[in-house]
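Colleague: Here is a sequence with its predicted model. Questions after.
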Amino acid sequence: MRVFYGGSFDPVHNGHVAIARAARDALHAEVALLPARDPPHKAATHADAEQRAELLELAIEGEPALRVDRRELHRAGPSYTCDTLAELRADLGGSAPLAWLIGADSLLQLHTWHRWRELFDLAHIVAVQRPGAEVDAARLRAEAPQVLAEIGQRWLPPDALADSPHGGFALLPLAELRPESSTELRRRIAAGEQWRDWVPERVAARIVQLNLYRDPAVILPASSSSVRP
């Protein structure tokens, strides 16, 4: 079983790593994290593609069965999931079980993705549910009926996905409520507030070294060496 987890990772944080670990452990799979070069559903990223990929490599350093796949960085144009999965399917063959990992919030927007129904011809879709932000059939019926209509007959328990190469859908509960978000993390860094505990220490050190996400208008205290921004 191969699992692929795409995103802008702008920047990567502990919540991203927790999701990758949860998928690895629940699905007994290798998980590849794919930083997008040009995320089609989001505004321009705040760090460039290579910087985001470097931070991602640092975040998962030493984690078994987690790796970074940079293929979207090498492809011009928007980083459409359907194109990435088509490339992965060509590389890995038609019989390999593949799954694409998304957040539950993305599941509610799945019908807005480019050629979204074709995703199921290429891989399984696994939606991660954070405590307090659960998505069930009733919520899908109210907020994304197109998605419910598509996945209704595809719904499987996570451990059944490895029995077929593609076409299934599963929900993967995340046991621990994670506070991190990239948007809030960028805000904290820009404002000079505490943020280091939201990322692995290696990532924090590199963000500081590259002066990423900092608002130049914010002046840190003179004793900034003793401050954990």
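Modeller: Cool, got the structure.

Colleague: Every contact and neighbour count from this point should use C-alpha atoms.
Modeller: OK.

Colleague: And the contacts of stretch 36-46?
Modeller: Contact with stretch 36-46 is made by 6-8, 10, 49, 72-75, 77-80, 213, as judged by Cα atoms under 8 Å, 6 or more residues apart in numbering.

Colleague: Name the residues of it that are buried.
Modeller: Within stretch 36-46, the residues that qualify as buried are 36-40, 45, counting by 16 or more other Cα atoms under 10 Å.

Colleague: Turn the contacts of stretch 36-46 into TSV, columns for distance to Arg206, secondary structure and neighbour count.
Modeller: As requested, the contacts of stretch 36-46 are exported to TSV (distance: Cα to Cα, whole Å; DSSP: H, G, I helix; E, B strand; the rest coil; neighbours: other Cα atoms under 10 Å):
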residue	distance to Arg206	secondary structure	neighbour count
Gly6	22	strand	21
Gly7	20	strand	18
Ser8	17	coil	24
Asp10	13	coil	24
Ala49	15	helix	20
Glu72	22	helix	22
Leu73	20	helix	17
His74	23	helix	10
Arg75	26	coil	14
Gly77	28	coil	12
Pro78	27	coil	14
Ser79	25	coil	22
Tyr80	28	coil	19
Tyr213	12	coil	19
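
Colleague: here's the one I want to compare it with:
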Amino acid sequence: MDIGVLGGTFDPLHNGHLQVAATALEQLSLDEIVFVPAGEQWLKSNQYVSAAKHRISMVQKGIEENPLFTMSTVDTDRSGPTYTVDTIKFIQAQRGEQARIFFIVGMDSIVDLPLWHDPHRLISLCFLAAFPRPGIAQEDIKRTIDKLPELKKKLIVLTGSQIDISATELRRHVAKGNPITDKVPVAVDEYIRSRGLYIKDGMDA
């Protein structure tokens, strides 16, 4: 079984996230994509983020129509720092030793990988499926592989254009009373409005 893992704040989950997941699902012939909402402890104190319960609910509602999309609350359930290597180990243990894990990221994250917690262990545990990012050149990727040679056999470059959607802009649109129905799943839009999320300077109800 081949499992894709897609982490993010998902505040809110939007069509860009779903397109990334669908593209990875198709290009890698995955059996499942696991969405992993980020824990709150990584976020800067001056950065607004909705409570985990809301972000979890938005992911649940946004992926419910695709049986190959699932969710794990491993990062929001943990206290203290959450590291990707631990998240991958947890999902591997859940799915069994025979499962192959594909961690889905942007190429900008690949370039930063040497700065991550225990990158060598992470690379040993999973494949890294990366989407191109503007401003990231082949030379940047080569420098990363020079620092982490084992990455060369574990890096998969995904292709295709991505929907350019900013979650920050979506929150601002909601705060101003503007519709976002063309950028998020209907169920997510309904949840945002029923809970009064993002209405008052980013504070949720």
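Modeller: In hand now; what should we look at? Since the structure is predicted, the reported quantities are computational estimates derived from the model, not experimental observations.

Colleague: thinking again about what came up before, make TSV from the contacts of stretch 36-46 of the first structure and add distance to Glu63 of the first structure to it.
Modeller: As requested, the contacts of stretch 36-46 of the first structure are exported to TSV (distance: Cα to Cα, whole Å):
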residue	distance to Glu63 of the first structure
Gly6	18
Gly7	19
Ser8	20
Asp10	20
Ala49	22
Glu72	22
Leu73	22
His74	25
Arg75	27
Gly77	31
Pro78	29
Ser79	26
Tyr80	27
Tyr213	26
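
Colleague: if I pick Val127 of the second structure, what's in contact with it?
Modeller: Slight slip there: residue 127 of the second structure is Phe, not Val. By Cα under 8 Å, 6+ apart, the residues touching Phe127 of the second structure are 100-103, 154-156.

Colleague: now the helices for the second structure?
Modeller: For the second structure, the helices defined by DSSP state H cover 15-27, 52-63, 74-77, 84-95, 107-112, 119-125, 138-147, 167-175, 186-195.

Colleague: so the shortest one corresponds to what in the first structure?
Modeller: Right, the one you point to is helix 74-77 of the second structure. Using TM-score structural alignment, helix 74-77 of the second structure lines up with residues 71-74 of the first structure.

Colleague: Next one: Leu119 of the first structure from Val68 of the first structure, what distance?
Modeller: 21 Å (Cα to Cα, to the nearest Å).

Colleague: Likewise for Val208 of the first structure?
Modeller: Between Val208 of the first structure and Val68 of the first structure the computed distance is 22 Å (Cα to Cα).

Colleague: and these two? which has more neighbours close in?
Modeller: Val68 (20 against 13; other Cα atoms under 10 Å).

Colleague: Please tell me I have it right and the more buried one contacts Ala20.
Modeller: No: look at Val68 of the first structure against Ala20 with Cα atoms under 8 Å: they stay out of range, at 11.1 Å.

Colleague: Need the overlap of contacts for those two.
Modeller: By the contact definition Cα under 8 Å, 6+ apart, Val68 of the first structure and Ala20 are jointly contacted by Leu33.

Colleague: which ones are touching the alignment partner in the second structure of Tyr213 of the first structure?
Modeller: Aligning on TM-score structural alignment places Tyr213 of the first structure opposite Tyr198 in the second structure. Shown in contact with Tyr198 of the second structure (Cα under 8 Å, 6+ apart): 171-172, 174-175, 192, 204.

Colleague: measure Tyr198 of the second structure to Ala167 of the second structure for me?
Modeller: Using Cα to Cα, Tyr198 of the second structure is found at 11 Å from Ala167 of the second structure.

Colleague: what do you get for Glu65 of the second structure?
Modeller: Distance of Glu65 of the second structure to Ala167 of the second structure, given as Cα to Cα: 21 Å.

Colleague: For those two, indicate the residue with more neighbours.
Modeller: The neighbour count for Glu65 of the second structure versus Ala167, taken as other Cα under 10 Å, is higher for Ala167 (18 against 9).

Colleague: Translate that one into the numbering of the first structure.
Modeller: Structural alignment (TM-score structural alignment) places Ala167 of the second structure against Ser182 in the first structure.

Colleague: In space, what's closest to the aligned partner of Leu110 of the first structure in the second structure - neighbours in sequence excluded?
Modeller: If you follow Leu110 of the first structure across to the second structure using TM-score structural alignment, you land on Leu113. What sits nearest to Leu113 of the second structure in space, not counting adjacent residues and going by Cα to Cα, 6 or more residues apart in numbering, is Pro119, at 6.4 Å.

Colleague: what do you get for Gly80 of the second structure?
Modeller: Per Cα to Cα, 6+ apart, closest to Gly80 of the second structure is Gln41, 6.7 Å.

Colleague: ok, now Leu56 of the first structure?
Modeller: Of all residues not flanking Leu56 of the first structure in the chain, Val12 sits nearest, at 6.0 Å (Cα to Cα, 6+ apart).

Colleague: I'd like to know how far the one you found sits from Glu50 of the first structure.
Modeller: Using Cα to Cα, Val12 of the first structure is found at 13 Å from Glu50 of the first structure.

Colleague: Neighbour count for the two, which is higher?
Modeller: Val12 (28 against 13).
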